[in-house]
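In: Structure of the sequence below:
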Amino acid sequence: MVFHRWLDRWDEHRAQRGEAAKKATDFILDAGRAFPGAEEINSLEQFCVRAERAVSDPGFYDEPAGSARGFDLHNGWLKFPSEIATDVDENNTVWAKLTESCSRDQVLVIFHHWNASARNRQIASFFSRRGITVVEIAMPYHFERSRPGALYADDMLSSNLGRTIQSIRQAVLDGRKLIRWLKSEGYDEISVLGMSLGSWVAGLIAAHEPAVSKASLFLTAGSLADMVWTGRATRSIRDSLEPAIRLTDLRRAWAPLNLENFAHDLARPDLALQAVFATRDKVVLPELTKHFIEKLHQAGAVPEVLKLNCGHYSLGAPPYILLGGCSLKRFLSRAKAPNGIIRSAIGQSKI
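Out: I've put the predicted structure just below:
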């Protein structure tokens, strides 16, 4: 179809923007960043064993005690200290934009995509007018948290295995800290929305934070290792990884970042799940998303699934953004049952 060929070309053109800034870098274990106190790990096998152990460690994504302190809200901007201190000072303060509604019944926390250049003002405005407060958090090394002089957020996702784990873990801990603050401020129903890389963060938060009752994951999959290895936007990272590590070992090394390893946590009965994916996606391949959804089903989850016949970037253009937005609105508008349990029905839409 002519339209879809044009759509594929548009997605490829969009993927090329900013690609010149992405360079191959050194492969580094950096175990001390990923697992505090594990500086003695100096082999890939040791790293993988420690990473696999972290999957079953209930404290790996838990907040430290007393972490609810340090919040400062002024003129719609919220800032607070991150739960992890890094060597980039700017990254150690978390910034979030609040777009308040007339009610404190419901709040949506948005986790943006990798290398996002702007927050989602239109989404925030749309939902705030409909009674849902929107909080747009800056993930590590993005927006106000960027490393000075950085051309893109290479510290959040890279061939440095340990820093990538630290960055995703930092994003999860920061998100959980924000969510607990929102709960203390009187918000009743807390939902999370993750886009692309942000969907991994939102998914991990939903798996570990009982205060989250709805999670919408756009352009998502389970294995971050597979996404990086096969994705159009992460070729430079694969070029850096491939001489030093096989995909099978990368899966082990990044096991704590694989949402499929937490499928049973995502299947808890009081969590509603939505997955939106693009069937022409070259960044997060549809096969990876389908595999993740199968794992969710096997764990007993009943996610609402929307598939759109577009690409990764063209999902942000009409008519696909309208279809995705309407689906998200319906998902967030679904009321809790009297016992507090929310179950989503399987739904599919195809253009």
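In: can we go C-alpha only for contacts and neighbour counts from here?
Out: Will do.
In: and V94, how far is that from F292?
Out: Using C-alpha to C-alpha, to the nearest Å, V94 is found at 30 Å from F292.
In: Those two: which has the busier surroundings?
Out: V94 (26 against 22; other C-alpha atoms under 10 Å).
In: Does the more buried one lie in a helix or a strand, and which?
Out: strand 93-99 (DSSP states H and E).
In: Show me what that strand is packed against.
Out: With contacts defined as 3 or more C-alpha pairs under 8 Å, 6 or more residues apart in numbering; DSSP states H and E, the packing partners of strand 93-99 are strand 77-81, helix 121-128, strand 132-137.
In: how about this one, so we can line them up?
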Amino acid sequence: MYHSWLDRWDERRARRGEEGKERTAVVLDAERAFPGAKKITSLEEFCVLADHAVADPAFFDEPSGSDQGFQRQDGWLKFSSGISTDIEENDVVWAKITESGSFDQALVIFHHWNARSRNRQIASFFSRNGITVVEIAMPYHFERSRPGSLHADYMLSANLGRTIQSVRQAVLDGRKVIRWLKGEGYRDISVLGMSLGSWVAGSIAALDPAVSKVSLFLTAGSLADMVWTGRATRAIRDSLEAEIDLTGLRRAWGPLNLENYAHRLARPDLDLHVVIAKRDKVVLPELSERFIQRLKDVGARPNILELNCGHYSLAMPPYILLAGLSLKRFLSCTDKARRT
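Out: Predicted structure coming up:
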């Protein structure tokens, strides 16, 4: 009875999130996705560029000379993004810093798609436990929102190239913050990603050796599969499926598939924590399980918490409390304890 009510609650919450989501044209926009690419006209050409990006270890590396221009004031960090777009507001990155009074550990948080606000409760909880929290605005979110938009439609959409550009921009921005934290003297850097934010956090952890711990809430490997099957992305699938099938989308968004970086997430000096919701209709549990199995196949030993709730109801007690306590234990583990 209770879980039937919970499922209905999640569905009502999903319907509220559909405001402003409409079908749009499929656009390749390879010039946005792949630095130096020329204008192309076919999906096959786009997929060839995507294949090259997956194989390119420098695809998520930042442009040289991008470490300048940090401004810190009244608990905020502001800097220019390493990628320039056609939305001026999006090219300035804002991050809220909640200090712990210690330089032992910092946690960088990447929120879910269309997040309306940062989470003061989470930041306060961890800062009281000795962890400085940095809540970064992903592209087209919070202070970076596109003027007039009802949701972050430029972050994830049927524009294949802009979606890759946006996730890549989020990764580069996050890596820039991590370098700044290291320069400030923080010893251990962890990243937390929630839903779409988990693709960003996972990519950063796979590519950046400065990250020692990564926690992925409501995650999977293939972003293409999540969009194709998820409750929150029906409008995007409706836009895509007249011109592209799931197999083609998987290849086109190959650079955004965490399964392609599983071997890097399995590096011995990185600890993994995964929280999945067994009643999730946005990131289907079978996609999460496939990703976890892929991690295990390449030698990773993720710390996994499964909760019997939905995507949105994870934010409700008791589930959010259980997830938060699990994350606290994970972040509090010492190097020695983690590896015995």
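In: Throw the helices and strands packed on strand 93-99 of structure 1 into a markdown table and include mean neighbour count and distance to L29 of structure 1, thanks.
Out: As requested, these are exported to a markdown table (neighbours: other C-alpha atoms under 10 Å; distance: least, C-alpha to C-alpha, whole Å):
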| stretch | mean neighbour count | distance to L29 of structure 1 |
| --- | --- | --- |
| strand 77-81 | 18 | 27 |
| helix 121-128 | 16 | 38 |
| strand 132-137 | 25 | 28 |
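In: Find the centremost residue of structure 1, please.
Out: G198 (2.2 Å; C-alpha atoms, centre = their mean).
In: I'd assumed V109 was in contact with it.
Out: No: with contact defined as C-alpha atoms under 8 Å, G198 of structure 1 does not reach V109; the gap is 10.9 Å.
In: Are we agreed that L7 of structure 1 is in a helix?
Out: Yes: using DSSP: H, G, I helix; E, B strand; the rest coil, the assignment for L7 of structure 1 is a helix.
In: and the gap between it and N309 of structure 1?
Out: Using C-alpha to C-alpha, L7 of structure 1 is found at 10 Å from N309 of structure 1.
In: Would you state the strands of structure 2 in chain order?
Out: 71-73, 76-80, 92-98, 105-110, 132-136, 188-194, 211-217, 271-277, 303-307 (DSSP state E).
In: Highest mean neighbour count out of those?
Out: strand 105-110 (a mean of 26; mean count of other C-alpha atoms under 10 Å).
In: Go through the helices and strands packed on strand 93-99 of structure 1 and name the closest to H208 of structure 1.
Out: H208 of structure 1 lies closest to strand 132-137 among those, at 18.0 Å (C-alpha to C-alpha).
In: mean distance, that closest one to its aligned residues in structure 2?
Out: Here the mean offset of strand 132-137 of structure 1 against structure 2 after fitting is 0.2 Å, by mean C-alpha distance after the TM-score superposition for structure 1.
In: Can you point out the buried residues in the biggest helix by length in structure 1?
Out: Counting by DSSP state H, the longest helix found in structure 1 is helix 161-184. Within helix 161-184 of structure 1, the residues scored as buried using 16 or more other C-alpha atoms under 10 Å are 161-183.
In: Just send the strands of structure 2 back as TSV, with distance to A242 of structure 2 too.
Out: Formatted as TSV, the strands of structure 2 follow (distance: least, C-alpha to C-alpha, whole Å):
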stretch	distance to A242 of structure 2
strand 71-73	46
strand 76-80	37
strand 92-98	35
strand 105-110	32
strand 132-136	35
strand 188-194	30
strand 211-217	31
strand 271-277	31
strand 303-307	35
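In: For L28 of structure 2, which of the ones you listed is the nearest?
Out: For the strands of structure 2, proximity to L28 of structure 2 was assessed by C-alpha to C-alpha; strand 92-98 is nearest, at 25.1 Å.
In: quick one: that closest one to structure 1 mean distance?
Out: Once fitted to structure 1, strand 92-98 of structure 2 is off its aligned match by 0.2 Å on average (mean C-alpha distance after the TM-score superposition for structure 1).
In: Quick check: the residue nearest to L284 of structure 2 when sequence neighbours are not counted vs S222 of structure 2, distance?
Out: With C-alpha to C-alpha, 6 or more residues apart in numbering as the criterion, L284 of structure 2 has its nearest non-adjacent residue at 6.8 Å, and that residue is G230. According to C-alpha to C-alpha, G230 of structure 2 stands 12 Å off from S222 of structure 2.
In: Tell me which of those two has more neighbours.
Out: Remark: of G230 of structure 2 and S222, S222 carries more neighbours, 24 against 17, as counted by other C-alpha under 10 Å.
In: Sounds good, over and out.
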